[in-house]
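**Q** Dropping the sequence and predicted coords here.
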Amino acid sequence: MLSNPLIRMIAQRLALGIVLLFAISLVIFIGTEMLPGDVAQSILGQSATEQSLANLREELGLNQPAYVRYLDWVGGILQGDLGTSLTNKQDIGSMIGTRLGNTFFLASVAAVMSVPLAVLLGMIAVHYKDGFIDKAISMSTLGAISLPEFFIGYLLIYFVAVQLGWFPSNALVHSGMSLMEKLYAVALPATTLTLVVLAHMMRMTRAAILNVMSSAYVETAELKGLSSFKIIFHHAFPNAIAPIITVVMLNLGYLVVGVVVVEVIFVYPGMGQLMVDHVIKRDMPVVQACGLIFAATYILLNMTADILAIIANPRLRHPK
């Protein structure tokens, strides 16, 4: 079955992703072990005695060697068990369930806003290449990407939420809300994420389309008298899709992984907010689980980008 070159390449990407995820799990575990602070001290407070701290560390399993705790953690994950929170004794999987859904919802809304807009702006920029509209689009998107997420978020809170009162500054969502209520609540954080990733996708779309505009089939279409935008949309864009898919998937990965700052700014009940809260509490199992899920999501989207780029490239689909 693996004799097919396309299937073999996909299998290689999947195997590499699994190996990479195990390597990242080790980095996450070592990184959290190096963080300062003591969860036992955080639970019992500053007035706790050394004996009570030692008893709690033993109860939580913190006295075991680091490699034993890492193997126990990875073994549990392979069995579908993310572990138990040290601070509240709750199952981490159940704690993460709703938060993960909220994070994916926010990232999905931002993706629905940013991807079509970036592709459309990229094609418009090619249509008006080196003109005023092209320069205006490039300058405005570069201006947006040069600002950090927290600055864009606070600007939107001040002008849109406080001054104009159009949307809430706190993006609080819960299971009882309708879809429209949730969309209204996440309007500002989704806009913040959209502005952050828009420029990169737009510029890659523009560069990829311009790269094929000098091809013979594009010149043939021009000689047939087709309009410039029709040539871009029907002839240049489909043949530039592979690099566009790659950059779109990478930015989708950022939308999921990069929501931590945005969720904290807008008090959004997602994975990022959960991870920050438990970093403060020094609840490392929760932090490790959140970090591993973020890493797995990013790796999965990167593998998807590779596979889609292979499928979209005829030279890779049908190698000689």
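**A** Nice, thanks for sending it over.
**Q** okay, CA-based contacts and neighbour counts for the rest of this
**A** OK.
**Q** Which residues does the host helix or strand of residue 141 contact?
**A** If you go by DSSP states H and E, residue 141 is part of helix 132-145. Residues from elsewhere that reach helix 132-145, judged by Cα atoms under 8 Å, 6 or more residues apart in numbering: 121, 124, 125, 126, 128, 195, 196, 197, 198, 199, 200, 203.
**Q** Quickly check those residues for the two that are furthest apart.
**A** 128 and 196 (23.6 Å; Cα to Cα).
**Q** and the comparison structure, right after this:
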Amino acid sequence: MPPLIRTIISRLLLGVLTLVAVSVIIFSTVSMLPGNFATAILGQSATPETVAAFKSRLGLDQPVATRYFNWVGGILHGDLGESLSSSPGAPRFVADIISSRLRNTFLLASVTALIAVPLSIVLGVLCALYRGAAFDRVVNGISLTTISIPEFLIAYILLIFVAVRLRWLPTLSNVKDGMDVAEWVRRMTLPVLVLTIGIIAHMMRMTRSAIIGVLSSPYIHMAKCKGASPARVILRHALPNAWAPIANVVAVNLAYLVVGVVVVETVFVYPGIGQTMVDAVRTRDLPLVQACALIFASAYILLNLVADIIAISTNPKLLHPR
């Protein structure tokens, strides 16, 4: 078997084992939370018989190990369980609640990625090309400033000035099915802008650092001695050999787009998976909390796995670690 295929398979198996370990941690942590969840859902006035029937219907009276394997078996069959906030006469399944919210979150993350990734790579290349110039210093200063400011603070600053005072954009991003494209763009602009500001600095600085690190290589000096222009040296020689660290930081930030949208979705009341998880924690809806946490963990593990595969494919040295 070729070394590249063998390494990719080993990374895939490691990702599966990591996901299994994360599922155990998620289920155990949520199960160990204090309080009686049945009483919290039904209210303090519920009789012991009602509480017992509620636990039996949802399987909460079974041992933890049995409930875990039932949960995992249901996930493998596409069943994420029944929401604790649903009534016996009208059950609400977690998969139905999550489906539309997950689509909204991935849509928000995809639009942000389409803007932030190319822009950060272009800025990183330009900063490496004009290293030490005024453009490099200004862009680095702005990136350090945005990294230092918490994301929720950026969101509230933009909300106050752009939405409240200037009234250019709506304060809420409660998008709905059937909304026309223009209104959808207006409501998505502020969340996309906040997420873009939050991740572009990391990717830009890593791109700049990776390219500058490659510029000290002997083949770069050879290309310069042969008369290649600075732009050709960076684009044709330095950038292809710097893809490994760039791909890693891009994948980490893309994972953050899925995992870190909780704050942005909460600030702008965006109907995504992050807002759903916050509401589920507030109502103590355990199956919904577990499903949201597992989705976040799966996205993070998958994107980091993709980053490892890209890094290995673009850098053969990683196939033979010393």
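**A** On my side now, so go ahead. Note that the structure is predicted; figures quoted are calculated from it, not measured.
**Q** After superposition, what's the TM-score here?
**A** The TM-score (TM-score structural alignment, normalised by the length of the first structure) is 0.93; 317 aligned residues with a Cα RMSD of 1.8 Å.
**Q** in the second structure, what residues pair with the helix holding residue 141 of the first structure?
**A** Taken onto the second structure by TM-score structural alignment, helix 132-145 of the first structure occupies residues 134-147 there.
**Q** same check, this time on stretch 269-281 of the first structure
**A** Using TM-score structural alignment, stretch 269-281 of the first structure pairs with 271-283 in the second structure.
**Q** Could you do stretch 197-211 of the first structure as well?
**A** Aligned by TM-score structural alignment, stretch 197-211 of the first structure falls on residues 199-213 of the second structure.
**Q** can you check stretch 245-257 of the first structure too?
**A** Mapped onto the second structure using TM-score structural alignment, stretch 245-257 of the first structure covers residues 247-259.
**Q** Check the mean deviation of the matching stretch from the first structure.
**A** Aligned to the first structure and superposed, stretch 247-259 of the second structure gives a mean residue distance of 0.8 Å (mean Cα distance after the TM-score superposition for the first structure).
**Q** Could you check that stretch and say which residues are buried?
**A** By neighbour count with 16 or more other Cα atoms under 10 Å, stretch 247-259 of the second structure contains the buried residues 247-259.
**Q** Work out the gap between that stretch and the centre of the chain.
**A** Relative to the centre of its chain, stretch 247-259 of the second structure is centred 6 Å away, using Cα atoms, centre = their mean, to the nearest Å.
**Q** Now residue 73 of the second structure: which helix or strand?
**A** Per DSSP H and E, residue 73 of the second structure falls inside helix 64-76.
**Q** name the helices or strands packed onto the helix or strand just after that helix?
**A** Of the helices and strands lying after helix 64-76 of the second structure in sequence (DSSP H and E), the nearest is helix 94-129. Judged by 3 or more Cα pairs under 8 Å, 6 or more residues apart in numbering; DSSP states H and E, helix 94-129 of the second structure is in contact with helix 134-148, helix 181-214, helix 243-259, helix 273-283, helix 286-314.
**Q** ok, now with 6 Å
**A** helix 181-214, helix 273-283 (3 or more Cα pairs under 6 Å, 6 or more residues apart in numbering; DSSP states H and E).
**Q** how about that helix: buried residues?
**A** Neighbour-count burial for helix 94-129 of the second structure, counted by 16+ other Cα under 10 Å, picks out 94-95, 98, 101-102, 104-105, 108-110, 112-113, 116-117, 119-121, 123-129.
**Q** next one: stretch 275-287 of the second structure
**A** Within stretch 275-287 of the second structure, the residues scored as buried using 16+ other Cα under 10 Å are 275, 276, 277, 278, 280, 284, 285, 286, 287.
**Q** Show me what residue 296 of the first structure aligns to in the second structure.
**A** Matched across to the second structure, residue 296 of the first structure falls on residue 298, judged by TM-score structural alignment.
**Q** How about residue 74 of the first structure?
**A** If you follow residue 74 of the first structure across to the second structure using TM-score structural alignment, you land on residue 72.
**Q** distance of its match from residue 66 of the second structure?
**A** 10 Å (Cα to Cα, to the nearest Å).
**Q** same deal with residue 313 of the second structure?
**A** 41 Å.
**Q** Quick test: name the residue nearest the centre of the first structure.
**A** By Cα atoms, centre = their mean, the first structure has its centre lying nearest to residue 256, at 2.4 Å.
**Q** ok, it - contacts?
**A** residue 107 (Cα atoms under 6 Å, 6 or more residues apart in numbering).
**Q** sorry, back to before: so for the match of stretch 197-211 of the first structure, what gets flagged as buried?
**A** Buried, per 16+ other Cα under 10 Å, within stretch 199-213 of the second structure: 199-212.
**Q** With the first structure overlaid, how far apart is that stretch on average?
**A** Mean deviation of stretch 199-213 of the second structure from its aligned counterpart in the first structure after superposition (mean Cα distance after the TM-score superposition for the first structure): 0.8 Å.
**Q** If we go by neighbour counts, what in the helix holding residue 73 of the second structure is buried?
**A** By 16+ other Cα under 10 Å, the buried positions in helix 64-76 of the second structure come out as 67, 68, 71, 72.
**Q** Let me know the helix or strand that residue 14 of the first structure is in.
**A** Here residue 14 of the first structure sits within helix 5-34, counting by DSSP H and E.
**Q** Distance check, the residue nearest to the centre of the first structure against residue 110 of the first structure.
**A** Distance, residue 256 of the first structure to residue 110 of the first structure, using Cα to Cα: 10 Å.
**Q** Check residue 40 of the first structure too.
**A** The value you get for residue 40 of the first structure to residue 110 of the first structure, if Cα to Cα is used, is 39 Å.
**Q** With residue 78 of the first structure instead?
**A** 31 Å.
**Q** go on, residue 26 of the first structure?
**A** Note on residue 26 of the first structure: its distance to residue 110 of the first structure, by Cα to Cα, is 31 Å.
**Q** Residue 106 of the second structure corresponds to which position in the first structure?
**A** Counting by TM-score structural alignment, the partner of residue 106 of the second structure is residue 104.
**Q** rewinding a little: please tell me how far the helix holding residue 73 of the second structure is from the chain's geometric centre.
**A** 25 Å.
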